[in-house]
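Visitor: attaching a predicted model along with its sequence, questions to come.
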Amino acid sequence: MQEDLLVEYGARRVIITLTAILCALLEIVDSTIVNVALNDMKGNLGATLSEVGWVITAYAIGNVIIVPMTSWLSQQFGRRNYFAASIVIFTIFSFLCGNASSIWELVFFRLMQGIGGGALLVTSQTIITESYPLAKRSMAQAIYGLGVIIGPTLGPPLGGYIVDNFSWPYIFYINIPIGIAATLLTLQFIRSPKFSEKRKAKDVDWLGIGLLAAFVGSLQYILEKGHEDDWFDSKVIIVLTVVAVIGFILFLWRELTFRYPIVELRVLKNGNLRIGTVMSFILGFGLYGSTFIVPLYTQSIMGWTALESGALMIPAALTTAVMMPIIGRLLTRGVKQQILVSLGLLLFFVYSFWGYNIITPDTGKSDFFWMLIVRGAGLGLLFIPITSLALSTLKGQEIGQGASFTGMMRQLGGSFGIAAITTFISNQTSIHKAALSSHLDANSLDVQQRIAGLKAMFQAKGFTPDVALQSAYKILDLSVLKQATVLSYMDVFLYLGILFLICIPFVLFVKERKGKANIDLGDMH
């Protein structure tokens, strides 16, 4: 059987596994490492805040466009060659990103880096899955999951350290030696499966590629930039929404009718993969949403540095790392995936509800510690069971196609999560601010005393009485805004928790129904 030929043993398997994880880590760390360097880039390249935001958006768009094509590209060029070429593209454009002299140059190089990087994530998952015998697949997913979950957490503290001690181009240069080592190891050790014949140029689904790029690229732009541009008040967002919807419909039609589709949608007939794909979306929403919200809160409300807020996430990532092999072993021993996923969702609910209860403008580092440990444990319980469920009954080429779907949905879930959270916070802050302001009665003795005290403080600093009064009102307004923002973060935690809680019965119910098919398919191997 095809997949049995790719199973590796001993030192060779260890080297292949390390190479694949290194590449997955490279890709994921790079998606978050830039966040803390945006300020320095802005000053250095003379860019505005919205222009510098494109450094993140371009990378995400490159990623999401290439991920669904990776299975097909592996077939076309041979997996080893395609994987090595992706690492080379990623490494070369990392060097060029560090050398960029203008903001748009940097954005273009980041797009290309994202196209090289997207392949690393999915292909490394397929390589690890196929290098292990069927009985050890769950353990293989646990090893791969380490990279995927620790990556986003490592990015900000590593970026913060590099920016504080060196300069921003070094966050890109750090990829170069790792990329060279990974390329050499790939060429030496990784093997390509024997695929069916390559497609001739006329058989290539060029229209499918174009429609996919239009649909996914537009969707990613809408999610990344919608909040800044006020959603449908922006002509660009309206046009891109139309492009995304029409592109999606035409893409589905093309892929289901073309003889050699670029994305094999028929693999979604597999019930386990369908559920795994939906759950991957929810996982992305939770993983990237919660990785995004805690550093954002600690930096914007509590005034922490990037390094401090990044370091806060490390114990949680280590918890996940400890959980991974344990969960891999539980799955290998036959514990049901849906039980573990439900437990993971329950822990995510506990984490969110905890966050809802403890955040104030003065929450200390120690208050976050156990809450984030619970999040780390929840992620461990979600990641491997979802991935191993999705890929559990796939064979040969289907594994790569399945990994592409789950990878893309996790990425899109993250983008949806971040877009939804930023919009929600902005809207809720306005609502809370209006509600809080309505309680500030100008005739109230407390309010008058507060204003008088602030005015006296500013006068003592040499301000004229009228400027001191204006400044006092400004301070009061800012403290109301801060309170409103804290309340909207509390709402985010609460609603995220409820979302995860609602998913639990759905997971238990749907997967039970698939249970019989799962056993039958398992017996067929």
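Guide: Perfect, I can see it now.

Visitor: every contact and neighbour count from this point should use C-alpha atoms.
Guide: Fine.

Visitor: tell me the contacts of F83?
Guide: By C-alpha atoms under 8 Å, 6 or more residues apart in numbering, the contact set of F83 is S74, A119, L120, T123, T186.

Visitor: give me the subset of those lying in helices.
Guide: S74, A119, L120, T123, T186 (DSSP state H).

Visitor: who wins for most neighbours among these?
Guide: Using other C-alpha atoms under 10 Å as the neighbour test, these are led by A119, with 32 neighbours.

Visitor: does it touch A85 like I think?
Guide: No - using C-alpha atoms under 8 Å, A119 is not in contact with A85; the gap is 9.7 Å.

Visitor: correct me, but L268 touches G276?
Guide: No - with contacts counted by C-alpha under 8 Å, L268 stays clear of G276, the gap being 10.1 Å.

Visitor: between those two, which is the more surrounded one?
Guide: G276 (25 against 17).

Visitor: and that one, how close does it get to V507?
Guide: G276 sits at a distance of 10 Å from V507 (criterion: C-alpha to C-alpha, to the nearest Å).

Visitor: likewise E197?
Guide: Distance, E197 to V507, using C-alpha to C-alpha: 39 Å.

Visitor: again, but for L22
Guide: Counting by C-alpha to C-alpha, the gap from L22 to V507 is 32 Å.

Visitor: does anything pack onto the lengthiest helix in the chain? Which helices or strands?
Guide: For the chain, the helix that runs over the most residues, judged by DSSP H, is helix 465-524. If contacts are counted by 3 or more C-alpha pairs under 8 Å, 6 or more residues apart in numbering; DSSP states H and E, helix 465-524 sits against helix 271-300, helix 337-358, helix 397-438, helix 445-460.

Visitor: what does the second one rub up against?
Guide: Think helix 337-358. 331, 367-368, 371-372, 374-375, 377-382, 385-386, 389, 489-494, 496-498, 500-501, 503-504, 507-508, 511-512.

Visitor: second structure follows, compare the two:
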Amino acid sequence: MAAAQGWTNERSAAGKHNPWLIVAIISMATFMEVLDTSIANVSLAHIAGGLSSSQDEAAWVLTSYLVSNAIVIPISGWLSEVIGRKRYYMISVALFTVSSLCCGLAPSLPLLILARIFQGIGGGGLAPSEQSILADTFPPEKRGQAFAAYGIVVVVGPVLGPTLGGLITDNISWHWIFLINVPVGIASLFLVHHFLCEPKIFAKERRAKLKGGLRVDYIGFALVALGLGCLELMLDRGERDGWFSSPFIVANGIISIVSLIGLAFWEWNHKEPIVDIRMLGNRNFAITMLFMLTTGFVLFGTTTLIPQMLQQVFDYTATDAGLALTVGGLATLIAMPLVGMVAGKVDTRLLLIPALLIQAVALYYMTGWSTALSYGDASFGRLISAAGLPFLFIPISIAAYVGLPPNKTGEASALLNVARNLGGSIGISLAQSSLIERGQIHQSRITETLNPLNPNYVQGLDQLSQTIGGPNSADAALGTLYQQVGQQSQMLAYIDVYKAIMIFVLCIVPLGLFLRQGTSKGHGA
């Protein structure tokens, strides 16, 4: 019976239950949290209108969640040890659910932002706890399949978020993008309470840790909060506030750099660090952290860029733009089980390196797009990228735990999620900045040739005026030409960004050669 169920390990959260039941249960809260990171993006205009605020003010609905989430994730491993993994997980689910209800019922923007802060705190504890549960519940040779099942919701959630958010906002109300979390959260709490077990060894380790009183690394916590909180603020608000021309952004950048450098020195030498930086001394773990950052960079970067491009350049609705990503979600669903079956049987590098090359191929395909892009072309580009994502996510999740002590799975999971989220924030921020800069450069270059001394310009404008006709045809032709220039400039800017991401991915590929291959012998190696 034990063999059929997977692994009779003293750290397993399954107890007498089938481990695959645990995967299904924790995936509910995962989907709820991951979906929420992207579902609100397409509804900002509706939220701003409904709460009588500007869109820039409404953007704090996204920023507040990301900042609180970024602060909690790195300390979630420590919190899980102190509070108890099951108890901490249930607190996180409950806080996320109650906060979602408050978001949906918020009568004003300040209250909505406050609720989103608590929602981010609750959401920050979910993914690290879940990945720790999976790593402890399944033996190394089965982890590939477990992470494949779990990874479906992690990768598909951001893909479905914009589509679902657009459908709900367009057809019901923006309030329901938050309220849909409530029944899912309640069901998750019920199932976790009845089926998820807290291993006795966890209680023993917690008593040993708390023996002589609880020692809290307050300085470490303050440095984490300042370092990652200010970094997230800088990345999320930088483009809106003019980057380093804004004193607010400059201050956040300085505080973040100083705090993160201080955190590294302080936690490396602290006996009981709130974030165990010393794990980065493990070569395998350090490389997987970089790969997870790359995965977040590519996943969230392209998930944001493609629908945004379709709306800005081609005037798609939010719903139609989101649906263009759905084909990619289907590719991920098909690829995940396949990767899960082979992940524990072949060298991790044989999956990881080709996966990165697939991302580079997808991005190269996107650099060939133009203003003549069809819906099928956009979907196919996303299809290539999405099909390769499982070959990134699962091998990284497996390789990260190779060589780590069993009691470090919680902290390792927390740091991996920091890398993924930070990669996503950096990817989105750099992409948006580059789009504006490159768009201005391309528009300037195109308009340089549009002057009366250029016979092609004069001839084209005359033909356009004749086509339009009417007393104001010359002005209308000039307006139409300017619109086309803007469209071409934007399209060229998107192509430049896709090319830059492709180059970044290719530069990361060689690091895969330095990964160690995990085996089925023992917990961590």
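Guide: Sure thing, it's come through. No experiment lies behind these values; they were computed from the predicted model shown.

Visitor: select, out of the helices and strands packed on helix 465-524 of structure 1, the one closest to S50 of structure 1.
Guide: With C-alpha to C-alpha as the measure, helix 397-438 is the member of these nearest S50 of structure 1 (14.8 Å).

Visitor: the closest one to helix 271-300, inter-axis angle?
Guide: 40 degrees (axes from the mean of the first three to the mean of the last three C-alpha atoms, to 10 degrees).

Visitor: if we can go back for a sec, now the contacts of F83 of structure 1 as JSON lines including distance to D362 of structure 1?
Guide: What follows is the contacts of F83 of structure 1, written out as JSON lines (distance: C-alpha to C-alpha, whole Å):
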{"residue": "S74", "distance to D362 of structure 1": "51"}
{"residue": "A119", "distance to D362 of structure 1": "42"}
{"residue": "L120", "distance to D362 of structure 1": "41"}
{"residue": "T123", "distance to D362 of structure 1": "44"}
{"residue": "T186", "distance to D362 of structure 1": "49"}
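
Visitor: map G512 of structure 2 onto structure 1.
Guide: Mapped onto structure 1 by TM-score structural alignment, G512 of structure 2 lines up with V507.

Visitor: OK, contacts around its match?
Guide: Q338, V341, S342.

Visitor: what lines up with the second one in structure 2?
Guide: Think V341 of structure 1. In structure 2, V341 of structure 1 lands on L352 (TM-score structural alignment).

Visitor: report how many residues lie close to that match.
Guide: Neighbours of L352 of structure 2 under the rule other C-alpha under 10 Å: 26.

Visitor: likewise R513 of structure 1?
Guide: Neighbours around R513 of structure 1, by other C-alpha under 10 Å: 11.

Visitor: roughly how far apart are it and I358 of structure 1?
Guide: From R513 of structure 1 to I358 of structure 1 the distance is 39 Å (C-alpha to C-alpha).

Visitor: then S444 of structure 1?
Guide: 30 Å.

Visitor: and those two? Which one has more around it.
Guide: When S444 of structure 1 and I358 are compared for neighbours, I358 comes out ahead with 15 against 10, by other C-alpha under 10 Å.

Visitor: ok, that one to V486 of structure 1 distance?
Guide: Distance from I358 of structure 1 to V486 of structure 1, counting by C-alpha to C-alpha: 11 Å.

Visitor: show me the contacts for the residue opposite A59 of structure 2 in structure 1 once aligned.
Guide: Alignment note (TM-score structural alignment): A59 of structure 2 maps to G53 of structure 1. Listed by C-alpha under 8 Å, 6+ apart, the contact set of G53 of structure 1 reads L38.

Visitor: give me the element G53 of structure 1 is part of.
Guide: For G53 of structure 1, the host element (DSSP states H and E) is helix 49-66.

Visitor: how big's the offset between that helix and structure 2?
Guide: Helix 49-66 of structure 1, aligned to structure 2 and superposed, deviates on average by 1.1 Å (mean C-alpha distance after the TM-score superposition for structure 1).

Visitor: tell me which residues of that helix come out buried.
Guide: Neighbour-count burial for helix 49-66 of structure 1 flags 52-66 (criterion: 16 or more other C-alpha atoms under 10 Å).

Visitor: and which of the residues you listed is nearest Y9 of structure 1?
Guide: Closest to Y9 of structure 1, out of all of those and judged by C-alpha to C-alpha, is I66, at 30.7 Å.

Visitor: so what does that closest one match up with in structure 2?
Guide: Aligned by TM-score structural alignment, I66 of structure 1 pairs with V72 of structure 2.

Visitor: ok, that match touching Q119?
Guide: No - in this structure, V72 of structure 2 is not within contact of Q119 by C-alpha under 8 Å, at 11.1 Å.

Visitor: so what's the aligned residue in structure 2 for L252 of structure 1 closest to, chain neighbours aside?
Guide: Using TM-score structural alignment, the equivalent of L252 of structure 1 in structure 2 is A264. Residue nearest to A264 of structure 2 in three dimensions, not counting chain neighbours: I277, with 6.6 Å by C-alpha to C-alpha, 6 or more residues apart in numbering.
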